[in-house]
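Colleague: predicted coordinates and the sequence they were generated for:
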Amino acid sequence: MIKGGVQLSGKSKSSPKFVSMMTSVAIAGSMLLPAIASPAYAERGVVDLWKSIKPLATIASAMNTGAHPDDEHSAVLAYLSLGKGVNTFSVIANRGEGGQNEIGSELGNPLGIIRTRELQEASKITNVTLGMLSEQINDPIFDFGFSKSVEETLQHWGESFAYERLIRKIREDRPDVIIPSFLNEDSTHGHHRTINVLTVRAYKDAADPNVFPEQLKNGLQPWQVKKLYLPADAKKYNVMVPVGDYDNIYGASYVQLGEESRFMHKSQGMGRVVDEGPSGNYYTLESSTVKSNDKEASFFDGIAFTFADLAKEVETKGKDNKITKDLQLLQKDSEEVIKAYPNFTEVAREVHEMKKDVQNALADVKSSSLDQAVKDDLLYRLNVKDAQLNKASMEATSLVVKVKPDTGELVAGQTAKVVVSAFNGGDVDLRSIQLNLNVPQGWEAKAAGPVSFDSIGKNQTVSVTYNVTVPKDAAEFKPYAAPNLTADVTYKAFDTSSTVRAVPQNAVAVLPAYAMSLSPSATVFNTLKSDEAIPVKVTVRNYTPGASKASISLNLPEGWTAEPSVEEVSFASKGETKSVSFTVKGSSNVATGKYSITAVAKNENVQSNEGVQVISYPHIGTTYLIQPAELKIQAFDLAVPQNLKVGYVSSGFDNIDEYLRQVGVNVVKLDDKAIQFGDLSQYDTIVLGIRAYAFRPELIPSNQRLLDYVKNGGNLVVQYHKPEDKWKPELAPYPIKIGEPLIKWRVTDENSKVTMLAPDHPIFNYPNKITNADWDSWIQDRSAYNPAQWGEEYTKMISNGDPGEQEFTGTFLSAPYGKGVYTYSSIVWYREIPNLVPGSIRMFVNMISQKQSESN
């Protein structure tokens, strides 16, 4: 959780047992999203206290690298961070924009935002500092979809670009041990393989000053990781991590804690229930700068793990005995902190004693005669410890800090009130309290009262209200940027100062004065019916404070018209929405191609042409994506039979039905009652959405009803499934077995050659004549989870494969069954159709028109 909105680098919660918080001072190099509030839970104090003091006795660090959110080795991260107190980093390449979505229809950047927030929440649970190589929306390190090779991945990302980001993270975080999540194997996702290749290279290159020397000019120093480990198995390994060990303070094993974090990846269906009992994760030592044995007790054999170990290393340098004594004292301090647990006041006393000694050690190291590289290492580790002590002090003193704006939705030029408060819930008197609000450059923050206080006693609160003015040219909200409002609360306990950095409970966003959404947001202009108008509804949300007025108009392609040309809207208050309707007509001769219509809102002060997509789920809170208020149009010829009625069984992962309605198909979404008891014969076609058998529990027991529907003359279209989606070959009228491993049964090159094996089949001829051109301009993939075996009754519609690989012929199968037709397709329609790929829409219309083709 976020206690009082305190921004911490890796702690949260997912269930009452595992409540935690984010870190008090961000260590250099961490890239986090704005924190989102979690509810308070009853069981938290002593567990949070333990989480904050456990790292104080450990000076070692480890980094786990992965490609996508949910790639992290969660159980090992929990073991290292929560179990051993290791300073633990998770570095992920991209935001997962190319993945699937099991909780909604968001894809692309909106899905990337969801998955990033899920990753942040997961990282809090394991108390891990999260780093992202992808730094902004549409970053070059983008999840462009499934890849089978390192070469293709680096071609998209830019090899030097991605590698510079990884080297920079290593030099910022200075891990002792680094562990890529995957091996470079042919059966592995190309993105996973790429992170392995880059991590293995970076193990040495991060220490080479000639690699990206510009980083050194900007203050970073080369860093030699001491050990590189790769994933292994029980047959051959160097170290086994006992993730099944049960920790009685957390009331769970590290596997269970890791899975607790994985449950946050809800959009990917992650997380599993694990029983108690011994288990281990295995790793091989790929490279090392220290002497190692064949079998090791831990990743840190031969590496300084405690202050005592560090003192021995410094002692061997033979240059400064004072530093050795400082480190030995810190070893004693850390032991005293742990010994004082769970007495909050005594822990606070020992924490502040240790903090004083850390400050002394920092001063001594700076003035010492040690080699510069040794000094840099000591200063980094001591500064990490100082930040951890700030967090431990906050927990031990039971200090609750909050930053509460009167609104989290701002517009440029607005003034808002922000209250910064500090509550003392413990028995330690806190003195010399300073409440400072930090705002971006160009913003103004004026305190309406005193910001300094002599003391806060038990159960007392001090606060200050700031009047914050957003400049007229303020940058709009960016979902991957650091919070734009933070507060630094400084206080003294036991005569030693400590600082807590806090953030608001929810994201504070600068949004357009008027946010517009166009309905539809993407549509087809049918050149066979060029005289038909496009109805466009513009919904406008007022984000300006109070009442306002605006005129709404459309920017149109040349020669197009809209009626009316402009509409006026009036708002009584902030947050109110109004809708206006336009009738848009194309020019006299609209050519095949892409077109765009954008909405504009104007008044005497501002002009807006953007929309705000609010992304909100209980497990990640609310965030925003600002993008152009645009209607994308694809013009092409499309024949659609009249009076075609389709029943659509949605799995919740696609919105193909919406696009079918736009082109004139009568589509009815079928609920569970309709599937189990309704009259299915009224539908010319029934379509099952992707993976529907997994997410519509009524389908398996109703499958015979669907097959009878086909046998009696219906047309059933089934989109792709995974074997784990409860798919069984006998669900189809003639068996269809999906190929495994799934990673090998897909076509990832959207430009790969497609051969139509049955060009005379009705699917390729009615009502639209399909040609080779209809396979052009596809995006991301061709197909996923292709069948490996199928009954001879099916007609193989296409042959297609990635270049240099054997082609699949089970991607698109269709067979007569009784009086009807059954079609199974692994083509990724759910990506192509919302992106208005003409050939995909023409073929889908043909698929759902097979009943009509019989009479034509």
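Modeller: Looks like it arrived, so ask away. Treat the numbers as computed from the prediction; the structure is a model and nothing was measured.

Colleague: hey, let's count contacts and neighbours off CA atoms from now on
Modeller: OK.

Colleague: and for S30, nearest residue in space, chain neighbours not counted?
Modeller: G131 (5.1 Å; C-alpha to C-alpha, 6 or more residues apart in numbering).

Colleague: assign the closest residue to I620 other than its chain neighbours to helix, strand or coil.
Modeller: Nearest residue to I620, sequence neighbours excluded (C-alpha to C-alpha, 6+ apart): R117, at 5.8 Å. Following DSSP: H, G, I helix; E, B strand; the rest coil, R117 is assigned to helix.

Colleague: what's the distance between R117 and R165?
Modeller: 21 Å (C-alpha to C-alpha, to the nearest Å).

Colleague: separation between E854 and V150?
Modeller: 48 Å.

Colleague: these two - which one has more neighbours?
Modeller: Set E854 next to V150 and count neighbours by other C-alpha atoms under 10 Å: V150 wins out with 21 against 9.

Colleague: ok, the more buried one touching E185?
Modeller: No. In this structure, V150 is not within contact of E185 by C-alpha atoms under 8 Å, at 10.2 Å.

Colleague: find residues that contact each of the two.
Modeller: Shared contacts of V150 and E185, defined by C-alpha atoms under 8 Å, 6 or more residues apart in numbering, are found at R193.

Colleague: helices along the stretch 251-400 of the chain, start to end?
Modeller: 254-262, 307-317, 321-340, 344-366, 372-397 (DSSP state H, counting those that start in this stretch).

Colleague: now these in JSON lines, with mean neighbour count?
Modeller: Below are the helices of the stretch 251-400 of the chain laid out as JSON lines (neighbours: other C-alpha atoms under 10 Å):
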{"stretch": "helix 254-262", "mean neighbour count": "27"}
{"stretch": "helix 307-317", "mean neighbour count": "17"}
{"stretch": "helix 321-340", "mean neighbour count": "19"}
{"stretch": "helix 344-366", "mean neighbour count": "21"}
{"stretch": "helix 372-397", "mean neighbour count": "21"}
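
Colleague: ok, which of those helices comes nearest T685?
Modeller: If you check each of the helices of the stretch 251-400 of the chain against T685 by C-alpha to C-alpha, helix 254-262 wins as the nearest, at 38.7 Å.

Colleague: the structure to be compared is supplied as follows:
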Amino acid sequence: MKRLIVIFFLVPVYVFSQQQPDASRIHQRLKKLGVLTSVLYMAAHPDDENTRVITHFANDRLATTAYLSLTRGDGGQNLIGPEMRDQLGVLRTQELLAARRIDGGQQFFTRANDFGFSKSPKETFKIWGEEEILSDVVTIIRQYQPDVIITRFPPDERAGHGHHTASAILAEKGFEAAARADQYPDQARELGAWQVKRLYTNTGRWWNTSINENTPGVVTLPVGGYSPLLGMSYTEIAAISRSQHRSQGFGSAGTRGDQPEYLEYVRGQRAEKDLFEGINTTWTRLQGGERIQPLVDKLIASFRHEAPAESVPALLQIRQEMLKLSPSVWRDRKLDEVEQLVQDCLGLYVEATANTYQSAAGQSVRTTLELVNRSSTTVSIVRIVARGLGFDSTCSVPLKNNMLVNIKTTKTIKTREFSSPYWLSEPHSIGRFTVQDPRLIGQAENPPAISVSVLYNVGGQVITITRPLIYKWTDPSRGELSRPFQVVPPVVVTLSSTVLIFPDTTSRTINVTLVATGNGTVQGGLRLEAPAGWKITPNSIPFKLTFRDEEQVVSFRVSPSSVEETQTLKAFAVVDKAGTFDRSMQNIQYDHIPTQTLLPHAEARLVRVALKKNGSVVGYIKGAGDDIPTALRVMGYDVLELKLEEITADNLRRLDAVVLGIRAWNTQERLKFYMPILLQYVEQGGALITQYNTSGGVDASLLAPYPLTISRDRVTEEDAVVTILKPDHRVMQTPNKITQADFSGWVQERGLYFPNPWDQRYEAILSMNDTGESPAKNGSLLVAQYGSGYFVYTGLSFFRELPEGVPGAYRLFANLVSLGKKPAAPVARKGSKRKKQK
């Protein structure tokens, strides 16, 4: 069982079409076969890792290298789309895996949920559960067995984020605990204790500007080397890797030439000049390994790039010697490497494809197994196993040089586990995911929904190749594409909105869409379930779907409770002879990651709240990606989503208000050229609501009517006390009277990147602060009358609160949007826009 766990951790699952490595990369992997040492890099979030260091160790030093990210980045922002929270965590997980496919590292996670910015490790540990996450860290250390751990951050306030600091603290505690059998003893009995040789910190220039290669006790890494085998410098590779973090805007330019990284001692044995000092990095670290080292050295020396298959006999000899060794992480790790090298040297292509990208248990799927041996070496297939399809067959299929073999079958899907991220299969807390199967802790993603294993004979040895079942198609503009095959419910159920606002007791129609996921008839009844005080009519609606992807839309009438409250509406499809299914489907599709399928429960937030609004048509200008347009429609507005070239006086004249998406100033570089038109619209009585931006590259003097400066002020406690500084201001009174109660139930944070300072013509409406900080965070909501209208700048996190159905956030946002409906009397504008800031 131990080896299975190790394999899950160490073998990446490639869901894009296979790419056969060229001979130079095979040569590099042969050299790596002779190196037995490992490094674990550790930090808090996706994009925290230093890809220069990971690339250096994985490709220059040829060490087994991995990155442990404590979280999946669920609490961050998204520059490329609308995904937030759990969905963003899935996207950023895949971006990390894309980065590791480039820099050669492996990827681990703990169960910690990124709940948003944290100002202290104390808060972080309180929300995460320090013992639980430390247990995960120790599990990963004991399974992976690194010789060296490197942290990205120091264990104090210099790290700049509570999660960052916590990652360094957990690294130190994990270093100590993993070596003690009395720490997590059940885990230690299964995995064994593990003593890491040393722990160092990869010092950042932002907290230590004076560090250099002459600093006492510092180990310098020359990460800027060039690889003739790869044809790139390691820093060029690292830049491509880092650029996979597209959702965070971390595109990086490659660099060349000598470049250092600095490591500072934390725990364990000190190193004088090299991080691997005192560590046996050869096969002689294993009992019996002395027989293997000369075989590997000879193989590397004799490798011919134009004839990789000539190395297969030597690889098989090495494999045979490996099998004689006692089981260990290194034996199993290198056994996987040598088996992959045999396949690569043979040019052996194995791919399993399905005729569809998804189907349900009990339904049939047509599969094709494509096999090609692109060498003159004798190879034959002896067995094919696909347990998820109930297929297990012995055979004798010779694979002749470059002769394509296709094996086609039609089988019934046996597995009943849905293809949804394992850490999202159960409800989770703010701080930690629920993972029922402890074997999954640490894994980056689910094992494939269905795998096909091919056992082949070469040189008298039987080797297994396992491939995920995928779906392939050809796009006219992009060529051949693929995505993972998914096991899904026979019918998925989607409510028309995930948040349903009821401003009074009037009932409303709710549409529900049912979609069949497989062939064959699926029929039954759909029902909605609401809590006491809410009424649903009718009780159930019959449905019948007869072919894949067929949709049926049904309508229910929902009558709200007479009291203001927030509840949950649930949808259930009762399928004849198959059971009850309550899953919707969400797909995350970008060209830099495999398509991801999420199957959350078919639910919607029912919000009964006294909500009034003025106006009817709102314009929205896209920023980094938020779901504000959906929220505005839920409130009853017609939303016109404007491209920049559509910002004209005629178009704006139709609108009661205009909303800028989050970070619009950051992402829409040409927006500054359209601001005169927008400000003229405000001057004539409109309302312009500007959501938060970051200060990088922003000249606020071109984007606002009066000067303001964006700072890093933020309030991370979602329940922080809010003081209403201007209770009589129109924005607090019309059309909804805003009180302290409207700031209850907020999620993740109050707001971020508040302006500070600002021109005196802005009025600060609210004041708030985190525990222990001075009550000076007054820039969360600034309102300035400009001509007959209003300009609003707000760092309040409406982009998080509105999709979560927070009642008070809806009421306050309705007031902001309503500012432009009844223009105030014009005010004389005296002096320059750039009047002295306070």
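Modeller: Received the coordinates, thanks. What you see is a predicted model, and the numbers here were worked out from it, not measured in a lab.

Colleague: show me which of R117 and R165 of structure 1 is the more surrounded one.
Modeller: R117 (28 against 17).

Colleague: aligned partner of that one in structure 2?
Modeller: Counting by TM-score structural alignment, R117 of structure 1 lines up with Q94 in structure 2.

Colleague: wait, that match sits on I593?
Modeller: Yes. Taking C-alpha under 8 Å as the definition, Q94 of structure 2 is a contact partner of I593 at 6.0 Å.

Colleague: run a quick neighbour tally on Q676 of structure 1.
Modeller: The burial count for Q676 of structure 1: 17, using other C-alpha under 10 Å.

Colleague: tell me the contacts of the equivalent of D258 of structure 2 over in structure 1?
Modeller: Using TM-score structural alignment, the equivalent of D258 of structure 2 in structure 1 is P278. By C-alpha under 8 Å, 6+ apart, the contact list for P278 of structure 1 reads 242-245.

Colleague: can you give me the distance of D173 of structure 1 to G66 of structure 1?
Modeller: Distance from D173 of structure 1 to G66 of structure 1, by C-alpha to C-alpha: 16 Å.

Colleague: in terms of neighbours, single out the busier of these two.
Modeller: G66 (26 against 23).

Colleague: please report how far the more buried one lies from I178 of structure 1.
Modeller: 11 Å.

Colleague: same check, this time on T539 of structure 1
Modeller: 50 Å.

Colleague: and these two? Which one has more around it.
Modeller: Legend: neighbour count by other C-alpha under 10 Å for T539 of structure 1 and I178, higher for I178 (27 against 19).

Colleague: other residues contacting the helix or strand encompassing the more buried one?
Modeller: In the assignment (DSSP states H and E), I178 of structure 1 maps to strand 177-180. Contact with strand 177-180 of structure 1 is made by 61-66, 195-196, 199, 203, 225-231, 299-300, as judged by C-alpha under 8 Å, 6+ apart.

Colleague: what's the counterpart of N769 of structure 2 in structure 1?
Modeller: So N769 of structure 2 corresponds to G801, using TM-score structural alignment.

Colleague: and the equivalent of Q414 of structure 1 over in structure 2, what does it touch?
Modeller: Taking TM-score structural alignment, the alignment pairs Q414 of structure 1 with Q363 from structure 2. By C-alpha under 8 Å, 6+ apart, Q363 of structure 2 lies in contact with 412-413, 518-519.

Colleague: with K204 of structure 1 instead?
Modeller: Here K204 of structure 1 is in contact with 224-225 (criterion: C-alpha under 8 Å, 6+ apart).

Colleague: name the element it belongs to?
Modeller: Going by DSSP H and E, K204 of structure 1 is in helix 190-205.

Colleague: how about that helix, aligned to which bit of structure 2?
Modeller: Counting by TM-score structural alignment, helix 190-205 of structure 1 sits on residues 162-177 of structure 2.

Colleague: average offset of the matching stretch relative to structure 1?
Modeller: Its aligned residues in structure 1 lie a mean 1.2 Å from stretch 162-177 of structure 2 after superposition (mean C-alpha distance after the TM-score superposition for structure 1).

Colleague: list the buried residues for the longest strand anywhere in structure 2?
Modeller: Using DSSP state E to define each element, structure 2 has its longest strand at strand 461-475. With burial defined by 16 or more other C-alpha atoms under 10 Å, the residues of strand 461-475 of structure 2 counted as buried are 463-472.

Colleague: what's the angle between it and helix 312-322?
Modeller: 120 degrees (axes from the mean of the first three to the mean of the last three C-alpha atoms, to 10 degrees).

Colleague: what helices and strands are in contact with strand 461-475 of structure 2?
Modeller: Contacting strand 461-475 of structure 2 under the criterion 3 or more C-alpha pairs under 8 Å, 6 or more residues apart in numbering; DSSP states H and E are the following elements: strand 348-354, strand 451-458, strand 479-484.

Colleague: with mean neighbour count and distance to G34 of structure 2 added, can I get those strands in a markdown table?
Modeller: Conversion of those to a markdown table gives the following (neighbours: other C-alpha atoms under 10 Å; distance: least, C-alpha to C-alpha, whole Å):
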| stretch | mean neighbour count | distance to G34 of structure 2 |
| --- | --- | --- |
| strand 348-354 | 21 | 23 |
| strand 451-458 | 20 | 23 |
| strand 479-484 | 17 | 34 |
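
Colleague: I'd like those strands written out as CSV, with distance to N614 of structure 2 added.
Modeller: Converted to CSV, these look like this (distance: least, C-alpha to C-alpha, whole Å):
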stretch, distance to N614 of structure 2
strand 348-354, 53
strand 451-458, 56
strand 479-484, 46
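
Colleague: out of the ones you listed, which comes closest to K544 of structure 2?
Modeller: Across those, closest to K544 of structure 2 is strand 348-354 (C-alpha to C-alpha), at 25.7 Å.
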